[in-house]
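Participant: Got a predicted model here, sequence first, then my questions.
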Amino acid sequence: MGWAPGTRLSLTVTEQRLLVAAPVAGGLVAMHDGFLRIPYRLRRQAGLAIGDRALLLADPSSASLAVHAPVTVAELLTPTLRALKEANR
């Protein structure tokens, strides 16, 4: 995303438990050594635990980053997995 160390980011959790990060002056967190440290309250709202692997989706045109927790990835893929099971019957 080209976010330099010290870039301030806003973090928002949507109704679908998607965490969205975007640069904004005075944002909640700052980039540090290429890492984004997500506060506990927001991790819990998004369904993220420390050490979880997450699916990241970047949109450079809007300079925003979406973070999907493992539980939300599973929810997104449930219809596909169901279709695969039905196709193999």
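Facilitator: Looks like it arrived, so ask away. Residues are numbered from 1 along each chain as shown.
Participant: C-alpha from now on. contacts and neighbour counts both.
Facilitator: Will do.
Participant: quick one: the strands in the chain?
Facilitator: Here the chain has its strands, by DSSP state E, at 8-13, 19-23, 29-30, 55-59, 64-68.
Participant: Gln45: which of those strands is closest?
Facilitator: strand 8-13 (6.8 Å; Cα to Cα).
Participant: elements contacting the closest one?
Facilitator: strand 19-23, strand 29-30, helix 40-46 (3 or more Cα pairs under 8 Å, 6 or more residues apart in numbering; DSSP states H and E).
Participant: if we go to 6 Å?
Facilitator: strand 19-23, strand 29-30 (3 or more Cα pairs under 6 Å, 6 or more residues apart in numbering; DSSP states H and E).
Participant: Report the inter-axis angle for it versus strand 64-68.
Facilitator: Angle, strand 8-13 to strand 64-68, by axes from the mean of the first three to the mean of the last three Cα atoms, to 10 degrees: 40 degrees.
Participant: Just the angle for strand 8-13 relative to strand 19-23, thanks.
Facilitator: Using the same axes, to 10 degrees: strand 8-13 against strand 19-23 is 160 degrees.
Participant: outside of strand 8-13, which residues touch it?
Facilitator: 19-24, 27-30 (Cα atoms under 6 Å, 6 or more residues apart in numbering).
Participant: what would the helices and strands packed on strand 8-13 look like in JSON lines with mean neighbour count and distance to Arg37?
Facilitator: As requested, these are exported to JSON lines (neighbours: other Cα atoms under 10 Å; distance: least, Cα to Cα, whole Å):
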{"stretch": "strand 19-23", "mean neighbour count": "21", "distance to Arg37": "11"}
{"stretch": "strand 29-30", "mean neighbour count": "20", "distance to Arg37": "7"}
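Participant: Included below, for side-by-side comparison, is a second structure:
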Amino acid sequence: MIEPLVPPQTALQDRIHGPLPVCVVPGTADPDLAYGVAVVGDAGRVADRAVLSALSWSPGTRLTMSCTEGGLVLVHAASGGTVQVTGAGFFRVPFRQRRCVRLLEGDRVLLVAHREQKRLLIYPPAALDALTRESRRILEDSL
């Protein structure tokens, strides 16, 4: 029988007392907002458990979606909604809404949730281009 090899403790490990420190990620300037990033999956699948949790959208929550003038998808809970949060913790953006904002499978989207209003905005790549125009200028000018 071969005995397991256990490396000796290092001096650093000897000096640690109690649990390791935890890195705290700062919140947003507005505590009502929650952000997430998701990849659009097959048939418009969008999943971000932290954002859905911030909105208190549990499996079975019915949702309705519409396209905004700015090229975003607005999502909110509605008893007559045609989409629902699945047991696996995701929802699907219907084809009509994906088409109106040019959202494709594999696209990364920014999710912006408002906790109190229970609303979610989905920013597709085209809207992110407009949103980050100033950032692009700074990046290109710094060369």
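Facilitator: Great, that's in hand. Keep in mind it's a predicted model, so treat the numbers as computed, not measured.
Participant: List the TM-score for the superposed pair.
Facilitator: Remark: TM-score between the superposed chains equals 0.87 [TM-score structural alignment, normalised by the length of the first structure]; 88 aligned residues with a Cα RMSD of 1.4 Å.
Participant: With distance to Leu42 of the first structure as extra columns, can I get the strands of the first structure in JSON lines?
Facilitator: Output for the strands of the first structure, formatted as JSON lines (distance: least, Cα to Cα, whole Å):
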{"stretch": "strand 8-13", "distance to Leu42 of the first structure": "7"}
{"stretch": "strand 19-23", "distance to Leu42 of the first structure": "8"}
{"stretch": "strand 29-30", "distance to Leu42 of the first structure": "11"}
{"stretch": "strand 55-59", "distance to Leu42 of the first structure": "16"}
{"stretch": "strand 64-68", "distance to Leu42 of the first structure": "11"}
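Participant: For Ala49 of the first structure, find the nearest of the ones you listed.
Facilitator: Of all the strands of the first structure, strand 64-68 comes closest under Cα to Cα, at 11.7 Å.
Participant: which residues of the second structure does the closest one align to?
Facilitator: Under TM-score structural alignment, strand 64-68 of the first structure corresponds to residues 119-123 of the second structure.
Participant: Closest one of the contacts of strand 8-13 of the first structure to Val71 of the first structure?
Facilitator: Nearest member of the contacts of strand 8-13 of the first structure to Val71 of the first structure, counting by Cα to Cα, is Leu19, at 12.6 Å.
Participant: Now that closest one. Nearest residue, chain neighbours left out?
Facilitator: Val13 (4.4 Å; Cα to Cα, 6 or more residues apart in numbering).
Participant: Tell me the residue in the second structure aligned with the one you found.
Facilitator: Under TM-score structural alignment, Val13 of the first structure pairs with Cys67 in the second structure.
Participant: repeat for Leu55 of the first structure
Facilitator: Leu55 of the first structure maps onto Leu110 in the second structure, by TM-score structural alignment.
Participant: from memory its match sits against Tyr123, does it?
Facilitator: Yes - using Cα atoms under 6 Å, Leu110 of the second structure makes contact with Tyr123 at a distance of 5.0 Å.
Participant: When these two are compared, which one has more neighbours?
Facilitator: Tyr123 (23 against 17; other Cα atoms under 10 Å).
Participant: Quick check: buried residues in the lengthiest helix in the first structure?
Facilitator: Counting residues, the longest helix found in the first structure (DSSP state H) is helix 70-87. The neighbour-count criterion (16 or more other Cα atoms under 10 Å) identifies 70, 72 as the buried residues of helix 70-87 of the first structure.
Participant: For the closest residue in space to Arg62 of the second structure that isn't next to it in sequence, list the residues it contacts.
Facilitator: Closest residue to Arg62 of the second structure apart from its sequence neighbours, by Cα to Cα, 6+ apart: Gln84 at 4.3 Å. Applying Cα under 6 Å, 6+ apart to Gln84 of the second structure gives the contacts 60-63.
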